[in-house]
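Return a 3D structure for these sequence lines:
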Amino acid sequence: MQMYRPLVKLLFRLLWFLPLTAPQAAEEIVFDNFSKRINLVKQDAHYRVAATGHRVSLSRRVIVKTAASVAKAEVLAFHPKVSAVTELFVGRAFRYYALTLGSEEQLPGVLKALRRLQLEGRVDIELVQPDILQLKSKSEADISGSGKSSYFSLLAIDALWQKTKGKGVRIAVIDDGFNLDHEDLQHIRPIFSYDSETRSLNASAQALTDNHGTKVAGIIFAAHDGLGIKGIAPEADLIALRQPDTWTSNTLLSFQLAKLAGADVINCSWHSQWLLQPIVEIVNELAYNGRDGKGIAVVFAAGNQGREITTGSNEASIEQALVVGANGEDFRPLSFSNYGPTVDLFTYGVGAQSTLVTGQYGTFSGTSLASAIVSGLSALLIAEQPGITLTQLARRLTLITTNNKGYPQLDGENRARKQ
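Predicted structure coming up:
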């Protein structure tokens, strides 16, 4: 044993100089969402929502809500690590800004400091969140062999065409991009186009996988020219907004651009995996104050997981949105369609022919199809009656999409809560 004493002494000396530290806890981001504390735990290159397990990505941006009177220069002074401020959305009583930091590593400290300033009331901050990227679900079901497009007769769209084909109504479509060189979409001259990913005034699809927006555009806008298909509102104006991701900042900006471009209807044939407070607040703002107080129809797809939409689960749970499920030719909800108290109406989702990004035609189905149909119908009804309110529009849509059967679970109940 004596021969090992020098080695033992050396080991003790080395250990003496090693720092005595507890195991490092995983880096955590803390913020509020609907007055609930949210903890994001660092996990490799991503973060995990501690309570739900959702995986998200963060950036060096912070989302801040202020009173409407707070200017960019004031926001820039909120913290010395803020290098730039971008205005994202302006409501009647509030504004949303994106604050850019020097690096993502500064995010935890800046969030903590801004939350402290908010709680102390030292600056006019109403909400602080990181800019979050989460998964986006396009609400198209896989129904092979369908594509009859029988919704024209089922919904008596021909009768509406005797009065209008949507002229003068502006429909914003927020999606993954558009091929407006398609033979059935070449007549479209967007009144505004923007790509939130490239920050350019061009909403063209960037890859063959960017197929969803072109399908939505075909259902709503396809020309009545004897070629392939017919759109529901071919004379309506398109506001083309390419947003292939769910960064909170990009979503807020897309809705702001739709509002500034004068949208009467905003089509969102998708939903994310987790509902964030800023999205709810801007949808409510548009529904209450858009169209000079008559309300912009913000149309969301219910989703195709065949489950009940729970409170705060995703955009389909927003009460002030027009949330659309899918039904069949018998006007009964389809088994794959999500459902719940926030679903305002169900309409045809079995399958229809639409335009593809490749320039060809293919099948489109699910609640994505159903919400595109409702957006087109909304344009026809607004063109026919420009003074129609969002509440009145929802009631007329319910009558049309239930074939005047007035199923009690769909008729009036949800919209009455949204007035």
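
can we go C-alpha only for contacts and neighbour counts from here?
Noted.

contact partners of the longest strand seen in the chain?
In the chain, taking DSSP state E as the definition, the longest strand is strand 55-67. Where contact means C-alpha atoms under 8 Å, 6 or more residues apart in numbering, the residues beyond strand 55-67 that reach it are 45-49, 93-107, 111, 124-135, 248-249.

Take the residues you listed and keep only those in strands.
46-49, 94-101, 125-133.

I'd like the distance between residue 251 and residue 354.
Distance of residue 251 to residue 354, computed by C-alpha to C-alpha, to the nearest Å: 26 Å.

who's more crowded, the two?
It is residue 354, of residue 251 and residue 354, that has more neighbours when counted by other C-alpha atoms under 10 Å, with 27 against 21.

Let me know the helix or strand that the more buried one is in.
Using DSSP states H and E, residue 354 sits within strand 352-355.

Whichever helix or strand comes after that strand packs against which elements?
Using DSSP H and E, the helix or strand that follows strand 352-355 in sequence is strand 361-364. On a contact count with 3 or more C-alpha pairs under 8 Å, 6 or more residues apart in numbering; DSSP states H and E, strand 361-364 meets strand 352-355.

Counting neighbours, what do you get for the residue nearest to residue 333 when sequence neighbours are not counted?
Leaving aside its chain neighbours, residue 333 sits nearest to residue 327 (4.0 Å; criterion: C-alpha to C-alpha, 6 or more residues apart in numbering). Neighbours of residue 327 under the rule other C-alpha under 10 Å: 24.

Could you do residue 361 as well?
The local packing of residue 361 (other C-alpha under 10 Å) involves 17 other residues.

swap in residue 319?
Neighbours of residue 319 under the rule other C-alpha under 10 Å: 23.

Pull up the gap between the nearest residue to it once chain neighbours are set aside and residue 320, please.
Ranked by C-alpha to C-alpha, 6+ apart and with sequence neighbours excluded, the top spatial neighbour of residue 319 is residue 342, at 5.6 Å. Separation of residue 342 from residue 320 (C-alpha to C-alpha): 9 Å.

To compare against the first, here's the next sequence to fold:
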Amino acid sequence: MDLHEFWKLVLEEAAAAPGNAERRIVTFHDPRQYAGALSQWKSLKSRRPGLRRVKASPLIRAFFVPAAGAVKLMQRYGEAIAVEEDLRIQIHSQAPPVSAYKPPRSLPWGVRAIHAPQAWSRSTGVHIKIGVIDTGADFLHPDLKSSLATGVNLLHRGMLPIDDNGHGTHIAGTLAAAGGTRGMMGVAPRALIYPVKAFDHTGSAFVSDIVLAIDWCVQNRIDLINMSFGMKSRSIALHDVVIKAYRAGIPIIASSGNDGKRGGDYPARYSETIAVGAIDRKRRVASFSNHGAYIDVYGPGENVPSCWPKDSYKEMSGTSMATSHVTGAAALLLALRPGTTPRELKQMLRRSSAPLLLRKGQRRATLGGGALDAMRLLRSRGRRQKCANSVPRVPG
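Below is the predicted model of the structure:
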């Protein structure tokens, strides 16, 4: 493969394409060829500004290039590379997305419902590093100041991952807010959140942004990843990077979506993730929540209060909110039992969940897992036998 010619073609298209041009994900089959291409790209982009628009994920041996250039690359090097559309992906929240909420005087209902306060005598999630791939976080919020690490802004490198949407701050609050009696308390108040800003102010991102986000989490040895977003289509690149994180021992907890249907969104439907649905205050599957045998556990997701930018608080509904409860409970467990694998965590969440209350016409077997219970999770034991790994999941 002529790598000089490869980059010449990419450069021609990168120079001609507008700034908001569609992209393609170009993955190399041969690790040695990718290593050579990556080395050339690093040396060329300092002299060729057009190549700075190209991004790379060494974890899955991929480059993200302008769409027009990818066509020529596929024609020339089709046997050495694979080309995939760089699809849009959205955060999971209900519309209307928010309602105002006064500063809390008691623990949020979801934190109480999963028995997190009872678990704090055993674990508060201390030192667990949680990568929250989302819209960023409000670093000035008084309830989050001690809970946030610097993280990364993938949309504007060199800038803090400031939240310009609100969704990421809400997730962070449920996960690890530590406002005490006068503010918000999250499920794992001593965990450390690393905001990974991959979504813009509209709550939209590309698959390539998510690939880069997971790549960053793996390279920075994050313990746990929260992904409260999804899309209807399967992506080979996204699945590949999820598998890489799984093999690196990093659990990914993903929201199933808010269509109120049997089935769900990707990446939650990949077997390497932990799929989350939402329940209401009565421990029933929320009307908006996707459901099915592939769901591993359900968390509180209806009218959940949490932190919001500019020192405020708001309620939101969605499987996003449910996911942050599950990720928080997982942080409590990992602090108590470091070294728990993604497979073991999935098994423990399923086995320790409490029975759901069924709506008329529902059958328990069609819903998958039960309701999250942090105390039962901390008491559960992981099984390391091969025969204990049969978790039903819709094929990815």
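
What's the match for residue 287 of the second structure in the first structure?
Matched across to the first structure, residue 287 of the second structure falls on residue 335, judged by TM-score structural alignment.

Which stretch of the second structure lines up against stretch 370-378 of the first structure?
Per TM-score structural alignment, the counterpart of stretch 370-378 of the first structure in the second structure is residues 322-330.

mean deviation of that stretch from the first structure?
Superposed on the first structure, stretch 322-330 of the second structure shows a mean distance of 0.4 Å to its aligned residues (mean C-alpha distance after the TM-score superposition for the first structure).

ok, now how distant is the match of residue 287 of the second structure from residue 142 of the first structure?
13 Å.

Same question for residue 73 of the first structure.
Distance, residue 73 of the first structure to residue 142 of the first structure, using C-alpha to C-alpha: 49 Å.

swap in residue 218 of the first structure?
Separation of residue 218 of the first structure from residue 142 of the first structure (C-alpha to C-alpha): 18 Å.

do residue 350 of the first structure as well
Where residue 142 of the first structure is concerned, residue 350 of the first structure sits at a distance of 10 Å (C-alpha to C-alpha).

related to what we said a few turns ago, can you tell me what sits against the match of stretch 370-378 of the first structure?
Here stretch 322-330 of the second structure has contacts from 110-111, 116, 125, 171-172, 174-176, 186-188, 224-228, 253-255, 276-279, 297-301, 345, 372, 374, 377, using C-alpha under 8 Å, 6+ apart.

If we ignore the residues flanking it in sequence, what's nearest residue 357 of the second structure?
residue 284 (4.9 Å).

Over to residue 250 of the first structure?
Residue nearest to residue 250 of the first structure in three dimensions, not counting chain neighbours: residue 196, with 6.0 Å by C-alpha to C-alpha, 6+ apart.

residues near the aligned partner of that neighbour in the second structure, how many?
By TM-score structural alignment, residue 196 of the first structure lines up with residue 154 in the second structure. Per other C-alpha under 10 Å, the neighbour tally for residue 154 of the second structure reads 19.

And for residue 296 of the second structure?
Every residue meeting other C-alpha under 10 Å relative to residue 296 of the second structure is counted, giving 30.

Not counting residues beside it along the chain, what's closest to it?
That would be residue 369: by C-alpha to C-alpha, 6+ apart, it lies 4.7 Å from residue 296 of the second structure.

ok, and the one you found, which helix or strand is that part of?
Taking DSSP H and E as the definition, residue 369 of the second structure sits outside all helices and strands.

hang on, it packs against residue 299?
No: using C-alpha atoms under 8 Å, residue 369 of the second structure is not in contact with residue 299, being 10.4 Å away.

So for these two, which sits in the more crowded spot?
Comparing residue 369 of the second structure with residue 299 by neighbour count (other C-alpha under 10 Å), the higher total belongs to residue 299, at 32 against 29.

what's the angle from the longest helix seen in the second structure to strand 312-316?
Using DSSP state H to define each element, the second structure has its longest helix at helix 319-336. Helix 319-336 of the second structure and strand 312-316 are oriented at 110 degrees to each other (axes from the mean of the first three to the mean of the last three C-alpha atoms, to 10 degrees).

how much does helix 319-336 of the second structure deviate in direction from strand 304-308?
80 degrees.

After helix 319-336 of the second structure, which helix or strand is next? Please name it.
Downstream of helix 319-336 of the second structure, the first helix or strand assigned by DSSP H and E is helix 342-352.

the inter-axis angle of that next one versus helix 319-336?
On the basis of the same axes, to 10 degrees, helix 342-352 of the second structure is oriented at 110 degrees to helix 319-336.

Can you name every helix or strand that the next helix or strand after helix 342-352 of the second structure contacts?
Using DSSP H and E, the helix or strand that follows helix 342-352 of the second structure in sequence is helix 374-379. Helix 374-379 of the second structure sits against helix 116-119, helix 319-336, helix 342-352, with contacts defined as 3+ C-alpha pairs under 8 Å, 6+ apart.

Of all these, which one comes closest to residue 263 of the second structure?
When those are compared by C-alpha to C-alpha, helix 319-336 sits nearest residue 263 of the second structure, at 13.3 Å.

Against residue 64 of the second structure, how distant is the residue nearest the centre of the second structure?
Closest residue to the average C-alpha location of the second structure: residue 227 at 1.5 Å, with C-alpha atoms, centre = their mean. Distance check for residue 227 of the second structure against residue 64 of the second structure: by C-alpha to C-alpha, it reads 21 Å.

same thing with residue 257 of the second structure?
Using C-alpha to C-alpha, we find residue 257 of the second structure at a distance of 27 Å from residue 64 of the second structure.
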